[in-house]
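Asker: let me see the structure of the following:
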Amino acid sequence: MTITVPAGAQAPAAGRRKKPAVALTGPDRIPRPSQGWYRNPVTGDKLRRVTTILDQGEPNPALMFWSANHTARLAIDSLPRLLANSRTSEEREESYDWLRKGHVRMKDERADVGGAVHRVIESTILGTPMPMDIVNDPELAAYLRHFQAFVRDWEIVFEASEMVVANPDEGYAGTLDFLFYSRLIARLLGVPSETLFKGDTKTGGELDKKGVYPKAALQMAAYRRAQVCWLRSGEQIPMPAVHSTGIVLHLRPEGYRVIPLECGDAVFDAFLQVKKVADWTSGLSKTVIGSALQLPTLDTTKAAA
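Answerer: Now for the predicted structure:
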């Protein structure tokens, strides 16, 4: 459903409330992400996206080295192609552009796999039909098989999937992967079997080597401290209490791992610090550099006098 802005009116500034033009019903009341923000279609409030906050607020030097290593490996593996395309300036420019964007293509491919895996999980949890492009993909079939093993092995009972949550007081929102119960995980953590846990799925890296990073704890801590959430009906309800340990399902074609992450109050405080850095990066930092000063001329000196 489209929210209209009257002719001549200006769009609200970031974070400013704008009343919707029409009354919304059903799922249309659920905030949706767009350009780093979630907008509450009922109140008009804009809430910063948690993943955007983390991208802007937490430096990731490892990504720079990963990009350099990937580019170097791509160049070595593609020497015949690069040499063949080095005869003219146009060919060299084309090869340069292809090479420098190699890490972007790799990230996009991984994002495509991760997005498809999340669709597989959501369909499995909700019992809805899976898209045929996923059903017919042998690589995704391996992810699905291991996800089903996770559910069976750990006696997982799902409470929610792909649920939008928000903390209006702190100005952020996001979509958590799933909420669940597990008698076995609760026993290992020494808590009652009816304890509700947050779950997050990661599909990158390698099992037992890399793929689960501390940033995930910041993300899950932010979701844990959400104040409200939205049911699929569009109804807004208070965020249920969840345990301070979050569970990452590291899902790979070769298997899966269940990784606990501390997501308590100390981690949430760290997230708020990261949010302050993100606020600086996306806002105040863009206003602090002025234009170069010019030496005053004789005329301007007299005018000042």
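Asker: contacts and neighbour counts: CA atoms only from here.
Answerer: Will do.
Asker: on the three-state scheme, the spatially most central residue of the chain is what?
Answerer: In the chain, the C-alpha nearest the mean C-alpha coordinate belongs to residue 51, at 3.6 Å (C-alpha atoms, centre = their mean). Judged by DSSP: H, G, I helix; E, B strand; the rest coil, the three-state class of residue 51 is helix.
Asker: for comparison, sequence B:
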Amino acid sequence: MAGTVRTIQRGGSRFYIDPENPAIKYPGVTSILGMLPKPFLAYWQAKMVAELAVDSLPFVQQMADRDRAGAVDYLKGAARRYTNIRADIGSQAHDLFERMIRGEYVGRVHPDIEPYRVHFAEFLDRVQPTLIRAEDVAWSDTHKYAGSFDGILSVRLGEDGKPDQQGEDAQIMCDWKTSKSTYPDVALQMSAYSHADRIITADGTALPMPKLDGAAVLHITPDQWAFKPVRADQEIFDVFLTLRRVFDWDRETSKTVIGRAIAQSAGRLVTGTERRAK
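Answerer: This is a model prediction of the structure:
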């Protein structure tokens, strides 16, 4: 039996290692989505720095008086620290969701995570999904990518597409989101998982990707939850494949397109006096 799928970080991107052939390393889905332009990030990061500076002026001034470089580092790290805090909460929530959907008793949780537990429990009660797979790796040899998905669920849906225990079974690729909002790139993420060639389980077993009837995102915040259908069809997948090619351009091809100079300026003349002075 093959081993588990390991991952490595290289150049700021995550790569998945083929458990049967360690020489094969494919970029992760989220790293490929990093090729999407995000012009709003520059504004958001600047706003985070500005708000931190305004909200803590005396402290920043005292820090700057002692260590100007340290104060600069403190301010420019505002967005990174916020992102790390949110990522930690998201990781804890995802761990909780997996335990709950597998039927494990979770008991008391940290107060920061309790609202997520309550809302996920409401989702389970309202939608009554059946778990097919959770936290396995979607693997594509055809297009050379991989990624860990949150879950494949069986959900009964009525003719209106809403959960209905008297409706028809639908197998759905699902993702849990704990961010402030749901963003369009989740469709690209879901399409990548849905169009993968196979699934690799936690123990390294390869399984065929099951026939899927759609995709959805469960968006949970401390205040509310919403289960939303997501397009993951061929049109959306074609956009993801474009980003896959951009990823190769960014990491590989772009480094090969400019050759060594075949003619250039002679440079500054070094006189004999200058050479003897050395």
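Asker: the residue nearest to the centre of structure 1 pairs with which position in structure 2?
Answerer: Correspondence of residue 51 of structure 1 to structure 2, assessed by TM-score structural alignment: residue 30.
Asker: tell me how far that match lies from residue 232 of structure 2.
Answerer: 15 Å (C-alpha to C-alpha, to the nearest Å).
Asker: likewise for residue 98 of structure 2?
Answerer: 23 Å.
Asker: who's more crowded, the two?
Answerer: More crowded of residue 98 of structure 2 and residue 232, by other C-alpha atoms under 10 Å: residue 232, with 23 against 17.
Asker: show me what the more buried one aligns to in structure 1.
Answerer: Match for residue 232 of structure 2 (TM-score structural alignment): residue 263.
Asker: what do you get for residue 77 of structure 2?
Answerer: Match for residue 77 of structure 2 (TM-score structural alignment): residue 101.
Asker: what's the neighbour count on its match?
Answerer: Residue 101 of structure 1, neighbours per other C-alpha under 10 Å, totals 12.
Asker: same deal with residue 19 of structure 2?
Answerer: With other C-alpha under 10 Å as criterion, residue 19 of structure 2 counts 20.
Asker: the residue nearest to residue 159 of structure 2 when sequence neighbours are not counted: what's it in contact with?
Answerer: Nearest residue to residue 159 of structure 2 in three dimensions, chain neighbours excluded: residue 167, at 7.2 Å (C-alpha to C-alpha, 6 or more residues apart in numbering). For residue 167 of structure 2, the contact set (C-alpha atoms under 8 Å, 6 or more residues apart in numbering) comprises 156-159.
Asker: buried ones in the longest helix seen in structure 1?
Answerer: Using DSSP state H to assign secondary structure, the helix with the most residues in structure 1 is helix 102-126. Using 16 or more other C-alpha atoms under 10 Å as the test for burial, helix 102-126 of structure 1 gives 102-103, 113-114, 116-122, 124-125.
Asker: do stretch 122-135 of structure 2 as well
Answerer: Quick answer for stretch 122-135 of structure 2 (16+ other C-alpha under 10 Å): 123, 127-131, 133-135.
Asker: give the aligned range of it in structure 1.
Answerer: Taking TM-score structural alignment, stretch 122-135 of structure 2 hits residues 149-162 over in structure 1.
Asker: okay, how far is it across the matching stretch, tip to tip?
Answerer: 20 Å.
Asker: aligned counterpart of residue 73 of structure 1 in structure 2, please.
Answerer: In structure 2, residue 73 of structure 1 lands on residue 51 (TM-score structural alignment).
Asker: what do you get for residue 295 of structure 1?
Answerer: Checking TM-score structural alignment: residue 295 of structure 1 goes with residue 265.
Asker: in a helix, that match, correct?
Answerer: No: counting by three-state DSSP, residue 265 of structure 2 is located in no helix; its state is coil.
Asker: how many other residues sit next to it?
Answerer: Neighbour tally, residue 265 of structure 2, other C-alpha under 10 Å: 5.
Asker: repeat for the one 10 residues further on
Answerer: Applying other C-alpha under 10 Å, we find 8 other residues in the vicinity of residue 275 of structure 2.
Asker: now do residue 293 of structure 1
Answerer: Residue 293 of structure 1: 6 neighbours (other C-alpha under 10 Å).
Asker: quick check: of the contacts of residue 167 of structure 2, which has the highest neighbour count?
Answerer: residue 156 (20 neighbours).
Asker: returning to what we had before: so how far is the helix or strand where the match of residue 73 of structure 1 lies off the chain centroid?
Answerer: If you go by DSSP states H and E, residue 51 of structure 2 is part of helix 40-55. The chain centre lies 22 Å from the centre of helix 40-55 of structure 2; the measure is C-alpha atoms, centre = their mean, to the nearest Å.
Asker: nice, that's everything, thank you.
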